[in-house]
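Peer 1: Kindly generate the corresponding structure for this input.
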Amino acid sequence: MKEVTNIQELDQFLQENPEAILFKHSTTCPISTQAHDEFMKYADSGAAKPWAMVIVQTARPVSNEIAERFGIKHESPQVLYVKNGTVAWHTSHWNITQDNLSKNAV
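Peer 2: Reported below is the predicted structural model:
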């Protein structure tokens, strides 16, 4: 797992991985805890694209940059599937499931 803590790390991660998943996670939200569990099932399945996590409490500027850069309203938890510099798919909250990720982050 790669945790992105600043905008430079975000830029580097996306440059190195033109197809990647960004997972915005809140460490204080029970919905985000459930989404994290589902996301980790997906990540551990072996089907996952390169991915990085943004902890919104400690990396708010990164979370805000992602929302601004891609034009996707911030939510937490939130998953964005980035392909060649644009968001190909995104979802949030209870829709973050292993099944949804496996079907849509392809």
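Peer 1: Going by C-alpha atoms from here, please, whenever you check contacts or count neighbours.
Peer 2: Will do.
Peer 1: any chance you could map the helices in the chain?
Peer 2: 7-16, 30-44, 60-70, 98-104 (DSSP state H).
Peer 1: Alongside the first, I'd like the structure of this one:
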Amino acid sequence: MKWTLLETTDQLTRIKEQQGYSLIFKHSTRCSISMMAKRRFELDWENLPENMPLYFLDLIQYRDISNHVAQLFSVHHESPQLLLIKDGECILDQSHGEISVDETMSEIN
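Peer 2: Have a look, this model is predicted:
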């Protein structure tokens, strides 16, 4: 699996308009908890559907996009944070130690 870097608000618009599932992982490059959550997620991500788009947002570099994510998908900003998007709506919002491939797959199944 591979991350797609989330660097523009146009990408968010496309995610919002896309049918099916997408994941957005909001990561603080300055936070050890965020690094641990990302690493733990990546250890299990082969259990996700192979064709699911995975977006990675560097919160430090793209703070304005992070704010736009919160507004567009009606979620409270947290870091780290994983959002499961289905048909343009956030159906699962996980943060910190709650970030889990298993819980994400439970929501998909």
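Peer 1: TM-score them against each other, please.
Peer 2: TM-score for the superposed pair, counting by TM-score structural alignment, normalised by the length of structure 1: 0.85. Supporting figures: 106 aligned residues with a CA RMSD of 1.9 Å.
Peer 1: Tell me which of the helices of structure 1 sits nearest to residue 54 of structure 1.
Peer 2: Closest to residue 54 of structure 1 of the helices of structure 1 is helix 60-70 (CA to CA; 6.8 Å).
Peer 1: What is the closest one packed up against?
Peer 2: For helix 60-70 of structure 1, the elements it packs on are helix 7-16, judged by 3 or more CA pairs under 8 Å, 6 or more residues apart in numbering; DSSP states H and E.
Peer 1: In contact with the spatially most central residue of structure 2, which residues are there?
Peer 2: For structure 2, the residue lying nearest the average C-alpha position, counting by CA atoms, centre = their mean, turns out to be residue 24 (1.8 Å). Counting by CA atoms under 8 Å, 6 or more residues apart in numbering, residue 24 of structure 2 makes contact with 54-57, 82-85.
Peer 1: mind running it again at 7 Å?
Peer 2: When contacts are counted by CA atoms under 7 Å, 6 or more residues apart in numbering, residue 24 of structure 2 touches 54-56, 82-84.
Peer 1: top of those by neighbour count?
Peer 2: Highest neighbour count within these: residue 82, with 27 neighbours (other CA atoms under 10 Å).
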